[in-house]
Each structure stands twice: as C-alpha cells, then as structure tokens.
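> no FASTA, just this:
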C-alpha cells in the first residue's frame, strides 16, 4: 500500500527547498534563516515580506520542511498570476454544476488539497476583497465552502503568505482588509535584498556558475576580477533572481575559460565602476571574490 507521503509526492504537492538551499554567509541572511527556523516549530500563520526575487518562496518551503506538518502537502499559489474568477475556484473548489464546464462530481480546491499541510499564498496583496473575505473565514473558522455548494468542509491548513507590498499602508488606504491583515500578521519575516547583503554575491555567483555550467555543458572557471566589481556596483532591483538570470546569459555567451568584465558590464548595463555603499551597513574591510582569471601579463 502506497504511503500517504508517497501519494503526496506523486501529485507534486511537496516543499522542494530546505534552509540549506538558501545561500549566503552575511549577517542579514543568517538572521533571516535563524528567525524562519524558529517559525517552523510554531504552528501559526507566517507573513513574509520582501522585494521581487529575494527568495520568499524558498523560505516558505524551508519553514514547512522543519515544521510538524513536513510530511503533509505543500501547495504554492501565486495570487497575482491567476485571474480572480479562476483563483476562487482553484482555492476553494467547486460543486458539480457550479458553472458551465464544471467537472462532474465537482473539484477539490487547494485548501482541501493542503489539508494537514501548508498553503503558500504568494503576492497576497493582489487578492480581491471578495477573496480576502473568504480567506478570513478559513483563518477564523478552519472551514471552506466550495463554489456552488452550501456544505461547509473543515480544513486543517497552515497559511504562509508573502508580499512585496506594504500591507499596513494598503490597510490604511483601504485597499486591503484590516481584519485579514491582523489575522496573517502573526509571525513576520523580512527577507533582505541582495543590495543589503552584497558580501553574498561571490557565493551566489559560484553557485549559479556551477548550475549553468552543468545545464549548458560548459566548463567556465570564473569571472574576471573587474567583472566582479560590476556585480558589486549593480543595484540588483531583481535581486537573486536577476543574478541567476544574468549568470545564465553570461555562461551562454562565453566560450572562454573566464567570463570577461566587458561582457558583465554589457549585461548589467552599468556605468563606470564606483564604490557602492551597502544599504544599511558599512561594507566589510575585505570582500572575498570567486575564482579569478589569471593575470594576462603573466606567462
């Protein structure tokens, strides 16, 4: 007989990442990881703040994987990527005949599918007022009602939500329900930007270089030193995701042993290098760099 955990894995409803997958040695990322680990042992709602691309979903996966619910399902939903009418049926399910095209026998929604596990609601600020009201009921009563049905279904689900918006400001502007905000604002985690942890850039560069070498069957050894300076000077509005995409581009376009500084500058579209201050603290005296290209003046 197939175990319940194997059934969950066969459906793809598993948390893929652990805290080991969150790379970096900076004080800021270590502090965020330590805080998130503590959240794992407490069965309460978590609200993760952070800019686009900082890795909020990685933290959600990792929190689930150290929680008492780790053997249960983990379902991630991007609230900004699904139209409102579809998102409602995806989250709460529907009864047979609820609308034209509804499946015979109805369909379970994500909350039912995540029973005894975790549901991750990314970009929760994009939820309509109607869906916010329905989510509030789940958090208050631990029950849902499918579309087109009048039957209440009990659910045991932990909610982890994430946003790149100022939810408190949206509440003040009456763009987000205050009662829902206070329900989800139990345990809060702020994931630092890449600008705030530039000393982690070499670690991330080495990691993505290895991943891209394997993906594109290359053997690039590193980046020229001036190329790393370009990385430090960049503002990284897209954070770690932007760095990953740029490394992929650099590896694709490089046929030599080392990625050239000119190619890095071209990819980042940066001006001449100038010292770039850290967002909230002084840079360390010495910042380690990944493997350097050999000095071209040497034999």
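Nice, I can see it. Given the structure is predicted, the values throughout are model-derived calculations rather than measurements.

> CA only for contacts and neighbour counts going forward, please
Will do.

> so residue 248 touches residue 212, yeah?
Yes: using C-alpha atoms under 8 Å, residue 248 is in contact with residue 212, at 5.9 Å.

> those two: who's more crowded?
Neighbour count, other C-alpha atoms under 10 Å: between residue 248 and residue 212, residue 212 has more, with 22 against 18.

> secondary structure element for that one?
According to DSSP states H and E, residue 212 maps onto helix 201-215.

> which other helices and strands does the next helix or strand after that helix contact?
Per DSSP H and E, the first helix or strand lying C-terminal to helix 201-215 is strand 222-223. Using 3 or more C-alpha pairs under 8 Å, 6 or more residues apart in numbering; DSSP states H and E as the contact test, the elements touching strand 222-223 are strand 258-259.

> so how far is residue 110 from the spatially closest residue to residue 187 that is not a sequence neighbour?
Nearest non-adjacent residue to residue 187, counting by C-alpha to C-alpha, 6 or more residues apart in numbering: residue 46, 4.7 Å away. Distance from residue 46 to residue 110, counting by C-alpha to C-alpha, to the nearest Å: 18 Å.

> same thing with residue 162?
Applying C-alpha to C-alpha, the value for residue 162 to residue 110 is 17 Å.

> and residue 169, how many neighbours?
11.

> A helix includes it, no?
Yes: looking at residue 169 with DSSP: H, G, I helix; E, B strand; the rest coil, it is inside a helix.

> how close does it sit to residue 178?
Counting by C-alpha to C-alpha, the gap from residue 169 to residue 178 is 10 Å.

> am I right that residue 133 falls within a helix?
Yes: under three-state DSSP, residue 133 falls within a helix.

> quick one: it from residue 265, how far?
Taken as C-alpha to C-alpha, the span from residue 133 to residue 265 is 48 Å.

> who has more neighbours, those two?
A count of neighbours by other C-alpha under 10 Å puts residue 265 above the other of residue 133 and residue 265, at 20 against 14.

> name the element the more buried one belongs to?
helix 261-268.

> do the same with residue 242
Using DSSP H and E, residue 242 falls within helix 239-253.

> which strands or helices does that helix pack on?
On a contact count with 3+ C-alpha pairs under 8 Å, 6+ apart, helix 239-253 meets helix 201-215, helix 261-268.

> hold the first one in mind and look at this next one:
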C-alpha cells in the first residue's frame, strides 16, 4: 500500500502570556502531520519559526509540495534535499520516524542506538517582565531545579537578582533573545555569574556574532537564533561555547542528531530546546536531549492544555515519550 500524508493546523492557548524580548504570545499555532501506510501511522508536529518569516500556511504549502515524493516512498534522509529546514520538514521527519518505529516494532531510541531512556532534567521558563513579576513567577516554581529566565536588555541584572531572591536554590540559565545590543556583555555576564547564572543564550542578533569573538565572558554563551543546521557551525566556533538545538530550526530529528555530532566534534556544548509546542512536538526532541548538556523541553507545561496522552512531567524532570504518543 502507498503512503498517505495528511496535514492540518491546530491552535493551543498558553497558560499565561509567554513574553520574550520580541513580544508576547497568547497561543501557538502548530502543524500536525500524519503519514499512514497499511495498518501503521506516524505523527509529527512542527511550530513555524515566526522570526524567520514562517507560518502555518507556508508550512502546509511546503508539506503539500513534498507530499507526492513522501507518498512515493521518500525517506527521512531524502527530506534534507527535498525541503529546507523548518517546521514543515520537522513535522514530516517526526512522522516518518514514528512510522518506521511502528513498522519495525522498535522504539526510536533503539533505532538511533541510544541507551534505554531515563527521565531528563528540563529547564522551566520564567517569562520576561519587570523584576517584581519575575520574582512572583519564580516564587511559584522555586522548587524546580533549573529555571530559564527570559531577559530583555536594560534592567536584566535587577530581573535576575529578583528571581534569585525568590528561588535561592535553583540553578539559573538565561536567554537574552538578541536583546543585548549596545550593552557591555562582559560586565553583564560578570554580574550574572555572581548571581549564579550558568549560561546565557543569544546576546546579540543573529548575523552580528562577530562582535563576540574577542570577548571573555564569565558565563558561557549559547547560539540559538544563530544556529539552525550544520551549515552554521563553522561561524560559531570562537564566538559561542554552546549551541541550542531545536528541531523546528534544524528541520527535524534527523538533522538535529547530525548537528549534535558535528557540534561535539568542534568542541561545542549542546542544549536541546523547543518552541512553544505540545508533547507531540517535544517527544522527538527528547531523543536529542538525551545527548545534551542542558534540556529546555517545557513547551507543553506553558500551554493551558496539552494533547491528551502527553508527556509525563514530574518534579523537574520530563519522562521519555510512550509509544502511544510517539516513537
């Protein structure tokens, strides 16, 4: 029987406004793909990356354009040449992984050659706001082991100081979301290091990373918007010490696994992150997170309601996906 591809858009409300330096989100629109063959079906989800001009309509168009090749038998590796990186390719790639696992009656982690999965520590995001509100957010989740703070430039030290007061025992990482233009990055990192911040993501806009080359920040810097696929890596060495791997940026788990391997060869550390997404979108990222130094897979926790049968979160950990969900 020939494969059959189905794709649609779904909207999920956020639990509270999700605020970063680029603005606030009250919902997320995702593209969901199902690939059927015989008695089996595989599912995948992608969140279009709006700052790159992507949206669900464009993702659906890309999936429709690739559908004849997928239905004719194109494999995951073929997608790397068939489609550009992005949410559409990620959703199709995840659906094909899921389908292959069901056809082979083997979980994806075995197909990759990973050890049996165990729960992974995930960061929990504190949205950008004024110090008092970020302190309030942090106090509500102070028992979590790892918090990720969304920063915005002016006033960031006060924001982090307020979170530290509310959560004195939590580990902290921060995401500047390209907002530190015109800031003294070394001085900011020195001050944040004193407050226990371990890592700072993307201080400057993508494309302006050359300004980081001669810096000696007290905290390691991680490339997020500046790192999508393996093609970006050579420009990041000497500017960043970590990369943030997101499946929607990489265009799927297939490329993400290759990206992690290539980053390690260059001496870069790895964080696995996610866009706002449901458990279906995060499940494939768990396989990448198993090979990472940091995981930021809290997307489903930030939604008003996840998909039924979603991932299990307990304490500060996210548990491996079960077969009924994905993989």
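Received the coordinates, thanks. All of these numbers come straight from a predicted model, not from anything done at the bench.

> now the TM-score, please.
Laid over one another, the chains give 0.29 as their TM-score (TM-score structural alignment, normalised by the length of structure 1), with 131 aligned residues with a C-alpha RMSD of 5.5 Å.

> the residue nearest to residue 187 of structure 1 and residue 168 of structure 1, how far apart?
15 Å.

> quick revisit: of residue 162 and residue 110 of structure 1, who's got more company?
Legend: neighbour count by other C-alpha under 10 Å for residue 162 of structure 1 and residue 110, higher for residue 162 (27 against 21).

> doesn't residue 58 make contact with the more buried one?
No: assessed by C-alpha under 8 Å, residue 162 of structure 1 is found out of contact with residue 58, at 11.2 Å.

> so who does residue 173 of structure 2 touch?
Residues in contact with residue 173 of structure 2, defined by C-alpha atoms under 8 Å, 6 or more residues apart in numbering, are 146, 147, 148, 149, 197, 198, 199, 200.

> counting contacts, what elements does the longest strand along structure 2 pack onto?
What stands out as the longest strand in structure 2, according to DSSP state E, is strand 4-20. For strand 4-20 of structure 2, the packing partners by 3+ C-alpha pairs under 8 Å, 6+ apart come out as strand 23-37, helix 56-71.

> again, 10 Å this time
On a contact count with 3 or more C-alpha pairs under 10 Å, 6 or more residues apart in numbering; DSSP states H and E, strand 4-20 of structure 2 meets strand 23-37, strand 40-46, helix 56-71, helix 87-104, strand 124-126, strand 146-150.

> now these in TSV, with mean neighbour count?
Converted to TSV, the helices and strands packed on strand 4-20 of structure 2 look like this (neighbours: other C-alpha atoms under 10 Å):
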stretch	mean neighbour count
strand 23-37	19
strand 40-46	26
helix 56-71	18
helix 87-104	26
strand 124-126	24
strand 146-150	25
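
> to residue 9 of structure 2, which of those lies closest?
strand 23-37 (4.6 Å; C-alpha to C-alpha).

> quick one, the closest one and strand 4-20 angle?
With axes from the mean of the first three to the mean of the last three C-alpha atoms, to 10 degrees applied, the angle from strand 23-37 of structure 2 to strand 4-20 works out at 160 degrees.

> run the angle between strand 23-37 of structure 2 and helix 87-104 for me.
Here the directions of strand 23-37 of structure 2 and helix 87-104 differ by 40 degrees (the same axes, to 10 degrees).

> now the angle between helix 56-71 and strand 23-37 of structure 2, please.
Orientation check (the same axes, to 10 degrees): strand 23-37 of structure 2 against helix 56-71 gives 20 degrees.

> all strands of structure 2, in order?
Counting by DSSP E, the strands of structure 2 are 4-20, 23-37, 40-46, 120-121, 124-126, 146-150, 171-175, 197-201, 221-223, 242-245, 269-272, 294-295, 313-314, 317-318.

> nearest to residue 287 of structure 2, out of these?
Closest among those, using C-alpha to C-alpha: strand 269-272, at 9.4 Å.

> for the residue nearest to residue 27 of structure 2 when sequence neighbours are not counted, give its distance to residue 33 of structure 2.
Computed as C-alpha to C-alpha, 6+ apart, the closest residue to residue 27 of structure 2 that is not its neighbour in sequence is residue 13, at 4.0 Å. Counting by C-alpha to C-alpha, the gap from residue 13 of structure 2 to residue 33 of structure 2 is 20 Å.

> now swap in residue 99 of structure 2 and tell me
11 Å.

> and what of residue 126 of structure 2?
30 Å.

> likewise residue 103 of structure 2?
17 Å.

> tell me the secondary structure at residue 35 of structure 1.
Classification of residue 35 of structure 1 using three-state DSSP returns helix.

> before we move on, which element is the closest residue to it other than its chain neighbours in?
Spatial nearest neighbour of residue 35 of structure 1, chain neighbours left out: residue 189 (7.4 Å); criterion: C-alpha to C-alpha, 6+ apart. Assigned by DSSP H and E, residue 189 of structure 1 belongs to strand 187-190.

> give me the buried positions along that strand.
Residues of strand 187-190 of structure 1 classed as buried: 188, 189, 190 (neighbour count, 16 or more other C-alpha atoms under 10 Å).

> which strands or helices does that strand pack on?
So strand 187-190 of structure 1, by 3+ C-alpha pairs under 10 Å, 6+ apart, packs with helix 27-40, strand 46-49, helix 56-65, strand 157-163.

> those: which one's closest to residue 230 of structure 1?
helix 27-40 (21.9 Å).
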